[in-house]
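J.: What follows is a predicted protein model with its sequence.
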Amino acid sequence: MSLLTLDQLKTIMIQVDAESAKELDGEILDVGLDHLGFDSLAVLEIATRIQQAHQLPIPDEAIEEMTTPRNILDYVNQRLAA
């Protein structure tokens, strides 16, 4: 299975909250999702869409640790590569 790219993650983030999409330009890998305009419900929706697209279970504890785009990519890609 192919790894999740930053561009794919951005697409999912835009689908979840198009209003926050304007914040996704530039270097966002280490910017907090809350600073990008995504609350906990939006992060849950992002995780749900990733789970559906990649058939990858993501436990609630892992979702709580997803505070930046880099955290999401690292978690997902480590599991996809395994």
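T.: That came in fine, so what should we check first? Quantities reported herein were computed from a predicted structural model and do not represent experimental measurements.

J.: Every contact and neighbour count from this point should use C-alpha atoms.
T.: Fine.

J.: if I look at the most centrally placed residue in the chain, how far off is Q78?
T.: Taking Cα atoms, centre = their mean, the centroid of the chain lies closest to I72, which sits 4.7 Å from it. Distance, I72 to Q78, by Cα to Cα, to the nearest Å: 10 Å.

J.: repeat for M13
T.: Taking Cα to Cα, one finds M13 at 20 Å from Q78.

J.: Use this one as the comparison:
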Amino acid sequence: MNFSLDGLRTILRACAGEPENGDLDGEVAAITFEDLGYDSIALLETLSRIEQEYGVAVDEAPMDELTTPQALVDYVNSRLARETAHV
């Protein structure tokens, strides 16, 4: 299983709606969540939804490092790889 930027877009829209300061359909991989207009509460809800939908534990996610959509996608994929390796 792989988590993609499109998967993140879907979850962000469901949890927090469209960004205040950007367009999720554009090149957002390197734009910070803050610059997009998402706050920490939106990100926590997004992480919770990722955990529910993908079965990956993200409860100890390093939020200070997950500042962009690409960083979050990479983090989730690394967690998925680790959990898959332990099965």
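T.: Received it, and whenever you're ready, just let me know what you need. Bear in mind the structure is a predicted one, so any value in this text is a computation, not a measurement.

J.: quick one: TM-score?
T.: With the length set by TM-score structural alignment, normalised by the length of the first structure, the two chains reach a TM-score of 0.86; 81 aligned residues with a Cα RMSD of 1.7 Å.

J.: okay, now D39 of the second structure: neighbour count?
T.: 12 (other Cα atoms under 10 Å).

J.: no no, L33 of the first structure
T.: By other Cα under 10 Å, neighbour count at L33 of the first structure equals 20.

J.: next one: E45 of the first structure
T.: 16.

J.: Longest helix in the first structure, by number of residues?
T.: helix 40-54 (DSSP state H).

J.: Who are the packing partners of it?
T.: Judged by 3 or more Cα pairs under 8 Å, 6 or more residues apart in numbering; DSSP states H and E, helix 40-54 of the first structure is in contact with helix 6-16, helix 60-65.

J.: Single out the most deeply packed of the ones you listed.
T.: Ranked by mean neighbour count, these are led by helix 6-16 with a mean of 16 (mean count of other Cα atoms under 10 Å).

J.: so what does that one touch, helix or strand wise?
T.: helix 40-54, helix 69-81.

J.: Ok, which of those comes nearest D17 of the first structure?
T.: With Cα to Cα as the criterion, D17 of the first structure lies closest to helix 40-54 of these, at 7.3 Å.

J.: which residues does T68 of the first structure contact?
T.: 29-33 (Cα atoms under 8 Å, 6 or more residues apart in numbering).

J.: go on, R49 of the first structure?
T.: Residues counted as contacts of R49 of the first structure (Cα under 8 Å, 6+ apart) are I12.

J.: make it 10 Å
T.: Applying Cα atoms under 10 Å, 6 or more residues apart in numbering to R49 of the first structure gives the contacts 9, 12-13, 15-16, 43, 55-56.

J.: Also L33 of the first structure?
T.: By Cα under 10 Å, 6+ apart, the contact set of L33 of the first structure is 13, 20, 39-40, 42-43, 66-69.
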